[in-house]
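[1] below: sequence and its predicted model.
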Amino acid sequence: MSVQTVVPDETFATAAAPAQLDRATAALRGNGYLVHVVDTVSEARGLVSGLLPRDESVFTASSETLRLSGIAADIDDSGTFASVRAQTGDLGDDVQAVIRLGAAPEVVVGSVHAVTEDGHLVVASASGSQLAPYASGARKVIWVVGAQKVVPDLETALRRIRSYSLPREHLRLQEFGQSSFIGKILIVEREALPERATVVLVREPIGF
């Protein structure tokens, strides 16, 4: 697929219906996740701040949801939390060093590109830097997810990534003279460790 020629499918930008959100919430809880449903991005921001420890390392995965909501700045710039990213300032252009440092934090905060109604989480990445802590590297994980990311099934989740999330990311990066691609895709079906993973579902759209 030539990302340059793809116009994002804006049908994936619309918040899911309340019934869809309810089904996804129930399924996520059945799959071992702690789930919070909030009405607004502002509520999600306050909730995440309250959930995070002050004395343990926290890694913010690359995420437009975190950036646009202000959650990334709360963690990385406020000095309130033990931010992994705040501690990487002296690593320069050593991308591998930054990736390794973020692979096993105490807590990782990020988002996903889709949540299916049967409670599966799907996230794509170019480098894969956020996938290791998401899958098992972090002791705890918090995902903040806008309601537009709730989809019926895995097939639709993968289509959402390729026809909406990737083109949107490509357009964003074009402003910096860069482009994007899908390097790796993680599908998380359930969580084995009690209370390890938390999903914050926001009833309004945020991120892509």
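    Thanks, I have the structure now. Residues are numbered from 1 along each chain as shown.
[2] C-alpha from now on. contacts and neighbour counts both.
    Noted.
[3] okay but residue 130 is in contact with residue 62, surely?
    Yes: between residue 130 and residue 62 there is a contact under CA atoms under 8 Å: 7.3 Å.
[4] quick one, which of these two is more surrounded?
    Regarding residue 130 and residue 62, a neighbour count based on other CA atoms under 10 Å identifies residue 130 as having more, with 27 against 15.
[5] return the distance of that one relative to residue 95.
    13 Å (CA to CA, to the nearest Å).
[6] next: residue 103.
    12 Å.
[7] and for residue 180?
    From residue 180 over to residue 95 (counting by CA to CA), the distance is 16 Å.
[8] and the two? Which one has more around it.
    residue 180 (19 against 12).
[9] so where's the longest helix in the protein?
    Criterion DSSP state H: the longest helix present in the chain is helix 18-30.
[10] which parts of that one are buried?
    Neighbour counts over helix 18-30 (16 or more other CA atoms under 10 Å) mark 20-21, 23-25, 27-29 as buried.
[11] here's the one I want to compare it with:
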Amino acid sequence: MTTPADKSAEKALKKYRRLGGEDLVAQLRALGYDAVYVPTREKALEEILARVPAGAKVGAGGSLTLGQIGALEALRERGHEVLSPLGADPSSEEKTAMRRRALTADVFLTGVNAVTADGEIVNLDGTGNRVAATCFGPGRVIYVLGINKLTGDLEEALSRVRNFAAPANAMRLGLDTPCADTGFCHDCDSEGRICNRLVIHLRAGRGEHSVIVVGEELGL
């Protein structure tokens, strides 16, 4: 049962998220990004589709956020070739080939592990295909993030990535890593380690870089 207190809290949260999201968007625009704030995942999908030209080949990194939004399915339904390793055998040549092809896609979609209030985008990868594509290759990169990824500064962002996002994803993927057992980073040397390559984007690079900030909690 939804109580008056629940409704009051939700109303306040919506405003709080919107204000934080709009401030972040303003900062991102100052750094050269095409940035927009939307309140819901449905609106986020509309913004994604609006930024992918007809006939474009689309690459994507592993992203729970994109899955929650239904972005890849919607693009396939619209007739786009979507290059994503999700669902393939992790050790297969097919998966490796897909990752390589995604580096030359027309558009690359990715989630975000953390973003600072100053607009620094932080992503940590195991294989590195996702962060590589955001640095060079695709003509357009679209970052999609829930408001839960917003942090105060870079120190907080790095702590979030190492001590929440990485352990939570290791748990989700059923990996045999120390962080999956304890919930925090051990800077381990285990075979299943998923935090090998760290990229911090200080501002938009060459090409078109878009950021869609969603006023919902999405991803990990």
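    Right, received. Where do you want to start? Computed from a predicted structure; not experimentally measured.
[12] give the other helices and strands that the longest helix of the first structure contacts.
    strand 34-38, strand 150-151 (3 or more CA pairs under 8 Å, 6 or more residues apart in numbering; DSSP states H and E).
[13] please identify the deepest-packed of the ones you listed.
    strand 150-151 (a mean of 28; mean count of other CA atoms under 10 Å).
[14] Provide the aligned range in the second structure for the next helix or strand after that strand.
    The helix or strand immediately downstream of strand 150-151 of the first structure is helix 154-160, counting by DSSP states H and E. Mapped onto the second structure using TM-score structural alignment, helix 154-160 of the first structure spans residues 154-160.
[15] got a list of contacts for that stretch?
    Contacts to stretch 154-160 of the second structure, defined as CA atoms under 8 Å, 6 or more residues apart in numbering, come from residues 113-116, 120, 122, 150-151.
[16] put the buried members of those residues into a PyMOL selection.
    Per 16+ other CA under 10 Å, the buried members of the contacts of stretch 154-160 of the second structure correspond to this PyMOL selection:
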select buried, resi 113+114+115+116+120+122+150+151
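[17] I'd like the contacts of stretch 154-160 of the second structure laid out as a markdown table, including secondary structure and distance to residue 94 of the second structure.
    As requested, these are exported to a markdown table (DSSP: H, G, I helix; E, B strand; the rest coil; distance: CA to CA, whole Å):
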| residue | secondary structure | distance to residue 94 of the second structure |
| --- | --- | --- |
| 113 | coil | 26 |
| 114 | strand | 30 |
| 115 | strand | 32 |
| 116 | strand | 35 |
| 120 | coil | 33 |
| 122 | strand | 28 |
| 150 | strand | 35 |
| 151 | strand | 36 |
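[18] of the contacts of stretch 154-160 of the second structure, closest to residue 14 of the second structure?
    Relative to residue 14 of the second structure, the closest of the contacts of stretch 154-160 of the second structure is residue 150; by CA to CA it sits at 14.8 Å.
[19] what distance do you get for the closest one to residue 30 of the second structure?
    With CA to CA as the criterion, residue 150 of the second structure and residue 30 of the second structure are 17 Å apart.
[20] which residues in the first structure form helices?
    For the first structure, helices defined by DSSP H occupy the ranges 18-30, 41-51, 64-69, 71-76, 95-101, 131-132, 154-160, 166-174.
[21] so what touches the second one?
    Meaning helix 41-51 of the first structure. Contacts of helix 41-51 of the first structure (CA under 8 Å, 6+ apart): 38, 69-71, 74, 142, 144, 200, 202, 204, 206.
[22] again, only this time at 7 Å
    38, 69, 71, 200, 202 (CA atoms under 7 Å, 6 or more residues apart in numbering).
[23] count the neighbours of residue 73 of the second structure for me.
    14.
[24] meant to ask about residue 136 of the first structure, not that
    There are 16 residues near residue 136 of the first structure, going by other CA under 10 Å.
[25] residue 186 of the first structure touches residue 123, doesn't it?
    Yes: contact status for residue 186 of the first structure versus residue 123: in contact at 5.3 Å, counting by CA atoms under 7 Å.
[26] these two: who's more crowded?
    Higher neighbour count among residue 186 of the first structure and residue 123: residue 123, with 22 against 17, using other CA under 10 Å.
[27] picking up where we left off before, in JSON lines: the helices and strands packed on helix 18-30 of the first structure, plus distance to residue 46 of the first structure.
    Formatted as JSON lines, these follow (distance: least, CA to CA, whole Å):
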{"stretch": "strand 34-38", "distance to residue 46 of the first structure": "10"}
{"stretch": "strand 150-151", "distance to residue 46 of the first structure": "22"}
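[28] minimum distance to residue 15 of the first structure: which of these has it?
    Per CA to CA, nearest to residue 15 of the first structure of those: strand 150-151, 7.8 Å.
[29] how far does that closest one sit from its chain's centre?
    The chain centre lies 14 Å from the centre of strand 150-151 of the first structure; the measure is CA atoms, centre = their mean, to the nearest Å.
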